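Visitor: next input, structure requested:
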Amino acid sequence: MTVTVEGPHQPSAPVQAAYSYCEAVTGQQARNFAYGIRLLPAEKRQAMSALYAFSRRVDDIGDGTLAPGEKKERLEATRDLLDRIRSGKIDEDDTDPVAVALADSARRFPIPLDGLDELIDGVLMDVHGAVYETWDDLKVYCRCVAGAIGRLSLGVFGTQPGAHGADRAPEYADTLGLALQLTNILRDVREDAENGRTYLPADDLAKFGCGDGFAGPLPEGSDFAGLVHFEVRRARALFAEGYRLLPMLDRRSGACVAAMAGIYRRLLDRIERDPEAVLRGRVSLPGHEKAYVAVRGLSGLDTRHIARRDVRRRPR
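Guide: Below you'll find the predicted structure:
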C-alpha cells in the first residue's frame, strides 16, 4: 500500500477548522496516541486526528451512561454517518467537524473505512455484555476495537515503495493493535471490573484461580501475578510479530508507530514488575518518559532495537 501525495495539502478554511477541532480532541483525550502522531507530517497528523476523533465518539457512546438500547441507537446513527462519509455525501459545509475532517482524509488517503464499522461492532459487544471464554474469543473483540485501528492507520501511513513483504503490512498492523489492546486490558482490570466488565479469558482466570473477575477480593490461593505474567508473555509475542511492520514504513511513520508502541511496552514492563499495581489503580507513564520514547522513535533507536528484545517464550 504505497501512498503518493502530490504537493502539500492546503485544506479550505472550513476543512482546516474541522481538522483543528479533531486535533484539539486528540490533544485533550489521547494520552498516549498524541505523543506518537506529533512525529508525523501535517497532512498525516491531521488524518490520524480525524480517525481518533471519530473513534473517540464511538468509544464514548459505549462507555457512557445511556441505557443499552439508547447506546445501540446512537452507535447505529454513527454507522449511518460513516456510510455518508464513505459515499461522498459529506462536504466542507457540513456542521459536524469530525465528519468533515474524516471525509477529507478519506479523499486524501486510502483509508479502509470499513475498519470503523468493525470498531462499532466491537463497542456493540461491550453494550451486549459479551463474555470471552478463550483467547480466540477475545481476539475477535480486540481485532474490532484495536486491530482495525491499526489497519486504518496504515491507510494513512502507507508503505515504502518496494518494501519487502508489504502485502503482509495490514496483518502486522492488526497484530500490533492486538498487543496494544491486551496491554490496555491488563492496565484497566480494576476499572473495567468496577464497570461490570471482565475481558481476560475465563479459561485463563480459571487456570490461575482468579475466579470470574476483579470486582471483589481475589479468591484465596489465587495466583494473580502468574496470570499477569502469562498475559504479558502473550502481549510480548504480539508486539514482536507486529513490529515487523516498522521496516515497511517511512521514517516518520515508523517513528510514530515506534513511539506509540514503545509507550505501551514500557507500561507492560511496569505491570510485569509489579502485577498487583493494576489492582490499586491505573498504571501510567509520566509525560517526560513518553516524550523520551517519542524522541527515541524519531531517532530510530527503538525501531532498530525493538524487534530483538521482547519475546523469550510464547504462552502455552
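
Visitor: every contact and neighbour count from this point should use C-alpha atoms.
Guide: Will do.

Visitor: quick one: the helices in the stretch 1-150 of the chain?
Guide: With helices called from DSSP state H, counting those that start in this stretch, the stretch 1-150 of the chain shows them at 13-29, 33-37, 42-63, 68-86, 97-108, 114-127, 135-142, 148-157.

Visitor: now render these as CSV, adding mean neighbour count and distance to residue 296.
Guide: CSV is the format used below for the helices of the stretch 1-150 of the chain (neighbours: other CA atoms under 10 Å; distance: least, CA to CA, whole Å):
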stretch, mean neighbour count, distance to residue 296
helix 13-29, 19, 21
helix 33-37, 23, 11
helix 42-63, 21, 19
helix 68-86, 16, 36
helix 97-108, 23, 28
helix 114-127, 20, 30
helix 135-142, 18, 28
helix 148-157, 25, 19
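
Visitor: who wins for proximity to residue 221 among the ones you listed?
Guide: Proximity to residue 221 (CA to CA) singles out helix 135-142 among the helices of the stretch 1-150 of the chain, at 23.4 Å.

Visitor: can you list contacts of the closest one?
Guide: Helix 135-142 has contacts (CA atoms under 8 Å, 6 or more residues apart in numbering) with 122, 125, 132, 177-178, 181-182, 199-201.

Visitor: if we use 10 Å, what do you get?
Guide: Here helix 135-142 makes contact (CA atoms under 10 Å, 6 or more residues apart in numbering) with 118-119, 121-126, 130-132, 145-148, 174-175, 177-182, 185, 199-204, 234.

Visitor: to check against the first, give me the structure of this:
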Amino acid sequence: MISIAQSHEKCARICAASGSNFIAAFRFLPRRERMAMEAIYAFMRTADDLADSEASLSCREEMLRCFRVFFESSLNASVDSSVSDAFSSEIPSITSADEDWRPIFPALLEVIRQYRIPAQYFFDVLDGVQMDLEPNFFQTAEELETYSYRVASAVGLICLHVWGVPPEEIAPEAQTPIFQAAVSCGKAFQWTNILRDVREDAENGRFYLPLTDLKDSEIFKTRERISQAEFAANVQKRILSGDTDLLLPAIQKNLRRTEKFYQETAPLYSAIPPSNRRVFQLMMAVYHRIFLKIRKNPAQIFQKRIKLSKLEKIFLYFRLLFG
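Guide: Alright, predicted model coming up:
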C-alpha cells in the first residue's frame, strides 16, 4: 500500500528531477499549496513523458490509455472511501509499466478532494496530450484554441483551485469573468509557447499556427493541389531554409491574438488570494516577457528559441520576492 506521505514524496522527486523553471515558483506558496502543486505537476509531467517517449505510436497510445484508465479507476474507487482505503483495496495493475506512475495518485486524489477540483479538467489535459501524439496541424484559430484550452487553460483552472479562487467561480459550467480570464490566460501562455518554439517544432515535423492564417500569402495558392500534411511540410521547409518572409504576416496576426489574450487575463490578479498570488505573478511575468521579446523582433523566432537569460529570471524572481 502506498501512503499519502510516500506519494507526496514521489511527486516532489518528479518535480525536482524535471529541471522546470516553474518548480522554483512553487516556493512562493505556503507548504500545503506547494505540495498540492507538486502532485498536479507530477500528473502533468508523467502524461507528457508517456506521450513524448521514444516508443512506437501504438505503444504510446496504449500507455496513455492505461494511464487514463488507472486515473479514472482511482477516482471511482475513492468516491465512497478515503484515499488511503481506495489504494489499500488494490486497484488492479493495468500494465507492468504502471508501477512507475502509480505512486503519484494517492497524493493527487487527496488534492482533488481537498480543493474540490473537477476531474473533468484532468481529462481535458489528457485529451490535449492525446492530440500531440502525432504531428498536429490546425486549419483555424478556433481549432488551435480548443487544443490550447486542453493543454493550458485546463491546467490553469486546476491551479486556481489550489491558489484559493472559489470553486464555483471556475467550475466547468461557470462561464464567469474569472473563468473566462483563466481560459484566456492559458491561451496566452500556449500561444507564446507556440510562437517561441516555431523553429524547434519545424525541426520536429510540427507546425501549430493556424494554416488559414497563411491564406493571403503565395504559399497558400498551392494548398488545394496538395494534402494538408504536404502543405505544412512546405511551411516547415521554408522555416528551416530561412525563406520566411511570406510567413511574417501570419506571425504578426498571431502576435495580435496573443496580446488580446493577455489583456483578457486582467481579472485574475485580484481573484487570487494575496498569500498565493506571487506564483501566478511570476508565471505571468516570465511568459509576458518572452512574448514582448518576440513581438519586438518577430523574425528571430525562425532562427532560434526565444528565452529569458538567467539574469532576467533572477531579476523577475527577486523583484517579486522583495518588491
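
Visitor: superposed, what's their TM-score?
Guide: Scored against TM-score structural alignment, normalised by the length of the first structure, the superposed chains reach a TM-score of 0.80; 286 aligned residues with a CA RMSD of 2.8 Å.

Visitor: just the buried ones from the contacts of helix 135-142 of the first structure?
Guide: The neighbour count (16 or more other CA atoms under 10 Å) marks 118-119, 121-126, 130-132, 145-148, 174-175, 177-182, 185, 199-204, 234 as buried among those.

Visitor: residue range for stretch 36-55 of the second structure in the first structure?
Guide: With TM-score structural alignment applied, stretch 36-55 of the second structure matches the range 47-66 in the first structure.

Visitor: next one: stretch 292-306 of the second structure
Guide: The counterpart of stretch 292-306 of the second structure in the first structure, using TM-score structural alignment, spans residues 269-283.

Visitor: from the chain's centroid, how far away is the matching stretch?
Guide: Taking CA atoms, centre = their mean, to the nearest Å, the mean C-alpha location of stretch 269-283 of the first structure is offset from the chain mean by 20 Å.

Visitor: likewise stretch 261-273 of the first structure?
Guide: Worked out by CA atoms, centre = their mean, stretch 261-273 of the first structure lies 15 Å from the chain centre.

Visitor: can you count the residues close to the counterpart of residue 188 of the first structure in the second structure?
Guide: Here residue 188 of the first structure is matched to residue 197 in the second structure, going by TM-score structural alignment. Using other CA atoms under 10 Å, residue 197 of the second structure has 21 neighbouring residues.

Visitor: which outside residues touch the host helix or strand of residue 200 of the second structure?
Guide: Following DSSP states H and E, the helix or strand that holds residue 200 of the second structure is helix 198-203. Outside helix 198-203 of the second structure, the residues that touch it by CA under 10 Å, 6+ apart are 135, 194-195, 197, 205-209, 232-233, 235-240, 251, 300-306.

Visitor: for PyMOL, what selects the buried ones among those?
Guide: A single PyMOL command selects the buried members of the contacts of helix 198-203 of the second structure (16+ other CA under 10 Å):
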select buried, resi 194+195+197+205+206+207+208+209+232+233+235+236+237+238+239+240+251+301+302+305+306
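
Visitor: inside helices: which ones of the contacts of helix 198-203 of the second structure?
Guide: Per DSSP state H, helices hold the following members of the contacts of helix 198-203 of the second structure: 194-195, 232-233, 235-240, 251.

Visitor: the first structure: matching residues for stretch 141-155 of the second structure?
Guide: Going by TM-score structural alignment, stretch 141-155 of the second structure sits over residues 135-149 in the first structure.
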